[in-house]
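*Asks:* Compute the structure for the input listed below.
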Amino acid sequence: MTSTETDHASHGSDERVLSGMRPTGALHLGHYHGALKNWVRLQDEHACYFFVADWHALTTHYESPEVVAANTHDMVIDWLAAGVDPDRATLFVQSRVLEHAELFLLLAMGTPLAWLERVPTYKDQITNLKDKDLLTYGFLGYPLLQAADILIYQARYVPVGADQVPHIEMSREIARRFNALYGKDPQIEAQAKAAAAKLTETQRQQLLALRREADQDGLVEKRDEARALIAASKLARVEKDALRAQIDGGRRTILREPEALLTPESKLPGLDGRKMSKSYGNAIAIREDRASVEQKVKRMPTDPARVKRTDPGNPERCPVWQFHLAYSDEATRAWVQKGCTTAGIGCLECKQPVIDAILREQQPMLERAQPYLDQPGLVRDILDAGCDKAGAAARETMRTVREVMGLR
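*Replies:* Model (predicted):
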């Protein structure tokens, strides 16, 4: 069965999951434990669309596009090595489905600038990435492009970490605003207009202001104030219902509001205890060779109190202990706790089970990756098929978008 048939036969578009990664460097075990393991699980439960976010990578790497292009092929091999299956998920490249850019453009026409400026990661990254000039329209519009990526596939779920939930909420607001602008139900609008005419002038102005703040400024709490105002009015029940329907939607759903699917936080830190990152030099690549893995783990810092082999230590103060929490069973952890606190084992002895566990985890990844390393054309074939399928789904959404916007 092809991936297209699986989408419709097993799950259908109602259960679509959408996620992507920026191709800015080699994937490491932090990516595996933080995202890819979850992707592998989700592909058996939903119709999954996983994409190479190369346009997103250009928002911060626009001066070195050759790096983005070079990393795409290797990143997809890492996905396949981790167990992502092209027969159960759709893998594609963002820039090869041009409808993403079209929806991004059309959404930009009606998205308030203030929505983009208030995204938490916008100011954070400008502050933290001082070595890059990020005062660009592309970087400011990053969350809107992300919304277009999601909305164009009518995805129900987007797996994200807790720090990315505001981006999903913004995508919901963008979809809600688009539906409010272009999906009006003429019958409900007429009923609401007639009901509003029976309000006092002050009430009408208040209700209009609350709707504007909710729909244009993204202040969703204003909808509750609008409902309270409607409830306190002297209108008949049917008239109140018409106004509530207008506030709550009362319109055709063109773009689906996605739901955040919280991804369990990765329990695997970097080799120095910080977040695993290639830029920190504390990462182990998904397809790192055996000798390098052994060397890196053996050089990991340990509890500073263990200056000599005979000094007792505290596992809670040792970065290696975090790897035992991710990889070791209860018996091994108990051995580490006792051996470290009594100086019964040395740090190199403590590290060996971690080395063995990482190598065991990597072995099937290396085996899955090898056919694609031997035959690079296989990756191109997978992406070609995925781009065709993703393009078909995107075009279906854009036909409706163009129609409601009068762009036939």
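
*Asks:* C-alpha only now, for contacts and for neighbours.
*Replies:* Will do.

*Asks:* so where does the nearest residue to residue 42 once chain neighbours are set aside fall, helix or strand?
*Replies:* The shortest distance from residue 42 to any non-neighbouring residue, by C-alpha to C-alpha, 6 or more residues apart in numbering, is to residue 48 (7.2 Å). Assigned by DSSP states H and E, residue 48 belongs to strand 47-52.

*Asks:* What's the first helix or strand after that strand?
*Replies:* Counting by DSSP H and E, the element that comes right after strand 47-52 along the chain is helix 54-61.

*Asks:* contacting residues around the strand holding residue 48?
*Replies:* For strand 47-52, the external contacting residues (C-alpha atoms under 8 Å, 6 or more residues apart in numbering) are 6-7, 10-13, 15-23, 42, 72, 76, 88-94, 390.

*Asks:* Now go through those residues and say which are in strands.
*Replies:* For the contacts of strand 47-52, membership in strands holds for 16-21, 89-93, with DSSP state E as the criterion.

*Asks:* Could you figure out how far the strand holding residue 48 is turned away from strand 89-93?
*Replies:* 30 degrees (axes from the mean of the first three to the mean of the last three C-alpha atoms, to 10 degrees).

*Asks:* How far away from the center of its chain is strand 47-52?
*Replies:* Mean-position distance between strand 47-52 and its chain equals 11 Å (C-alpha atoms, centre = their mean, to the nearest Å).

*Asks:* For the stretch 101-250 of the chain, just list every one of the helices.
*Replies:* 113-117, 120-128, 137-140, 142-151, 165-182, 186-196, 201-215, 221-232, 237-248 (DSSP state H, counting those that start in this stretch).

*Asks:* And the nearest residue to residue 76 once chain neighbours are set aside, how close does it get to residue 345?
*Replies:* Excluding the flanking residues, the one nearest residue 76 by C-alpha to C-alpha, 6+ apart is residue 379, at 7.5 Å. Going from residue 379 to residue 345 by C-alpha to C-alpha, to the nearest Å gives 46 Å.

*Asks:* okay, now residue 203: neighbour count?
*Replies:* For residue 203, the neighbour count with other C-alpha atoms under 10 Å is 16.

*Asks:* can you check residue 11 too?
*Replies:* When neighbours are defined as other C-alpha under 10 Å, residue 11 has 16 of them.

*Asks:* got a list of what it touches?
*Replies:* 45-47.

*Asks:* try 6 Å this time
*Replies:* The contact partners of residue 11, by C-alpha atoms under 6 Å, 6 or more residues apart in numbering, come to 46-47.

*Asks:* what about it, distance to residue 396?
*Replies:* According to C-alpha to C-alpha, residue 11 and residue 396 sit 18 Å apart.

*Asks:* Please give the structure of this sequence too, so both can be compared:
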Amino acid sequence: MSKPVILTGDRTTGPLHLGHYIGSLKNRLAYQDTHEQFLLLADLQALTDNADNIDMVRHNVIEVALDYLAVGIDPAKTTICLQSHLPAIAELSMLYLNFVTVARLERNPTIKEEIRSRGFGRNIPAGFLCYPAAQAADITAFRATVVPVGEDQAPLIEQTNEIIRRINSSAKQPLLPEAKAIVPRMGRLPGIDGQAKMSKSGGNSISLSATPDQISVAVRSMFTDPGHLRVDDPGKVEGNVVFAFLDAFDTEQNEVEDLKNHYSRGGLGDAVIKNRLEQILQGLLAPIRKRRAELASNRDYVIEVIKAGTLKAKAVTGRTKQDIQKGLGMFRL
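*Replies:* Below you'll find the model as predicted:
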């Protein structure tokens, strides 16, 4: 491949939202012109904590693919593929588990925090604990050298590179390139409630397919500053969800800074900044929603896109698996 290889993707646990758009999808639109980009519909990763809800995971394969296509991902430039139909990834995951210890998996900061936040205790699904090895398989199967991740996901890339170094050391040759994490300039978008990150399951997100009324209701309910009771009261910008969204989506950042200053000294009501944000989000999501509805009425096309991309990815990942097995000196038939 003449271009740098980039791997990214999403767990198929629900339709995507504005947090995904600003944190990853917007960048993917640019990457597809500069990189050989593989976009993974990560249904196996979705099962690591949703094994009792396979119907939901299966249903959302199409939903996530619709979001990809609706925002402008071009299947002629970006390979959209289904994780569970790439057997080489599963085989590499099993192989890599021999190159990492349970103690190291448990020490991974990302995994530790997820175990804590989900309240697993010692009842950790084995697939969830082994997620770093599985992600290493995803990345290396495509020989990706670039992986966009959130800041909290960077330890997973570090562990991927540890596994890569062990594989290369065992093979006594550079079988696999190390991967570089790219952390987007814009951090995680807060939920509209101001209490946590925007998430599919948290009830605090705005989906890419949100209707005009849903957008309006979400913006009106956004957390601002509880102490800003009257228009003349000085208001806090930090922690104000509306300003966080304006930072992410408003193209006139000089005007946003003026609004922040005005809000801080008093004399600017919440309704003014919410009206501005709503107009921006309505304009952003209207064409995405329209395109998504058109694609949803042609399900066969979406399935064909996934099939074609998966077929290409299957060939790429299969070759990588064979190269690794050969390089490690494993028995060959």
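
*Asks:* Tell me how the two chains score on TM-score.
*Replies:* After superposition, the two chains reach a TM-score (TM-score structural alignment, normalised by the length of structure 2) of 0.91; 327 aligned residues with a C-alpha RMSD of 2.1 Å.

*Asks:* ok, of the ones in strands among the contacts of strand 47-52 of structure 1, which one's closest to residue 65 of structure 1?
*Replies:* Checking these against residue 65 of structure 1 with C-alpha to C-alpha, the nearest one is residue 93 at 14.7 Å.

*Asks:* Under the alignment, what does the residue nearest to residue 42 of structure 1 map to in structure 2?
*Replies:* Aligned by TM-score structural alignment, residue 48 of structure 1 pairs with residue 37 of structure 2.

*Asks:* Report how many residues lie close to that match.
*Replies:* Neighbour tally, residue 37 of structure 2, other C-alpha under 10 Å: 25.

*Asks:* Thought residue 178 was touching residue 168 of structure 2, still the case?
*Replies:* No: using C-alpha atoms under 6 Å as the test, residue 168 of structure 2 is too far from residue 178 to be in contact (10.1 Å).

*Asks:* out of these two, which sits in the busier spot?
*Replies:* Per other C-alpha under 10 Å, whichever of residue 168 of structure 2 and residue 178 has more neighbours is residue 178, with 21 against 18.

*Asks:* Give me the secondary structure label for the more buried one.
*Replies:* Look at residue 178 of structure 2: counting by DSSP: H, G, I helix; E, B strand; the rest coil, its state is coil.

*Asks:* What does it correspond to in structure 1?
*Replies:* In structure 1, the residue paired with residue 178 of structure 2 is residue 257, using TM-score structural alignment.

*Asks:* Next up, the contacts around that match.
*Replies:* Counting by C-alpha under 6 Å, 6+ apart, residue 257 of structure 1 touches 172, 175.

*Asks:* Quick check: it vs residue 173 of structure 1, distance?
*Replies:* Separation of residue 257 of structure 1 from residue 173 of structure 1 (C-alpha to C-alpha): 8 Å.

*Asks:* how many other residues sit next to residue 238 of structure 1?
*Replies:* Look at residue 238 of structure 1: counted by other C-alpha under 10 Å, it has 12 neighbours.

*Asks:* If you could redo that for residue 181 of structure 1, that was the one I meant.
*Replies:* 14.

*Asks:* Repeat that for residue 110 of structure 1.
*Replies:* Under the neighbour criterion other C-alpha under 10 Å, residue 110 of structure 1 is assigned a count of 13.

*Asks:* In structure 2, what residue corresponds to it?
*Replies:* If you follow residue 110 of structure 1 across to structure 2 using TM-score structural alignment, you land on residue 99.

*Asks:* Spatially nearest residue to that match (excluding sequence neighbours)?
*Replies:* Leaving aside its chain neighbours, residue 99 of structure 2 sits nearest to residue 163 (6.4 Å; criterion: C-alpha to C-alpha, 6+ apart).

*Asks:* Aligned against structure 1, show me the partner of that neighbour.
*Replies:* That one, residue 163 of structure 2, aligns with residue 174 by TM-score structural alignment.

*Asks:* ok, now how distant is its match from residue 29 of structure 1?
*Replies:* As for residue 174 of structure 1, its distance to residue 29 of structure 1 is 34 Å (criterion: C-alpha to C-alpha).

*Asks:* what's the answer for residue 180 of structure 1, then?
*Replies:* 43 Å.

*Asks:* do the same with residue 12 of structure 1
*Replies:* Separation of residue 12 of structure 1 from residue 29 of structure 1 (C-alpha to C-alpha): 31 Å.

*Asks:* the more surrounded of those two?
*Replies:* Between residue 12 of structure 1 and residue 29, residue 29 has the larger neighbour count (other C-alpha under 10 Å), namely 25 against 14.

*Asks:* Tell me the spacing between the aligned partner of the more buried one in structure 2 and residue 314 of structure 2.
*Replies:* Aligned against structure 2 by TM-score structural alignment, residue 29 of structure 1 finds its counterpart in residue 18. According to C-alpha to C-alpha, residue 18 of structure 2 stands 30 Å off from residue 314 of structure 2.

*Asks:* repeat for residue 198 of structure 2
*Replies:* From residue 198 of structure 2 across to residue 314 of structure 2, the span is 33 Å (C-alpha to C-alpha).

*Asks:* Next: residue 119 of structure 2.
*Replies:* Residue 119 of structure 2 sits 36 Å away from residue 314 of structure 2, taking C-alpha to C-alpha as the criterion.

*Asks:* who has more neighbours, these two?
*Replies:* residue 314 (22 against 11).

*Asks:* Excluding chain neighbours, what is closest to the counterpart of that one in structure 1?
*Replies:* In structure 1, the residue paired with residue 314 of structure 2 is residue 391, using TM-score structural alignment. The shortest distance from residue 391 of structure 1 to any non-neighbouring residue, by C-alpha to C-alpha, 6+ apart, is to residue 97 (5.5 Å).
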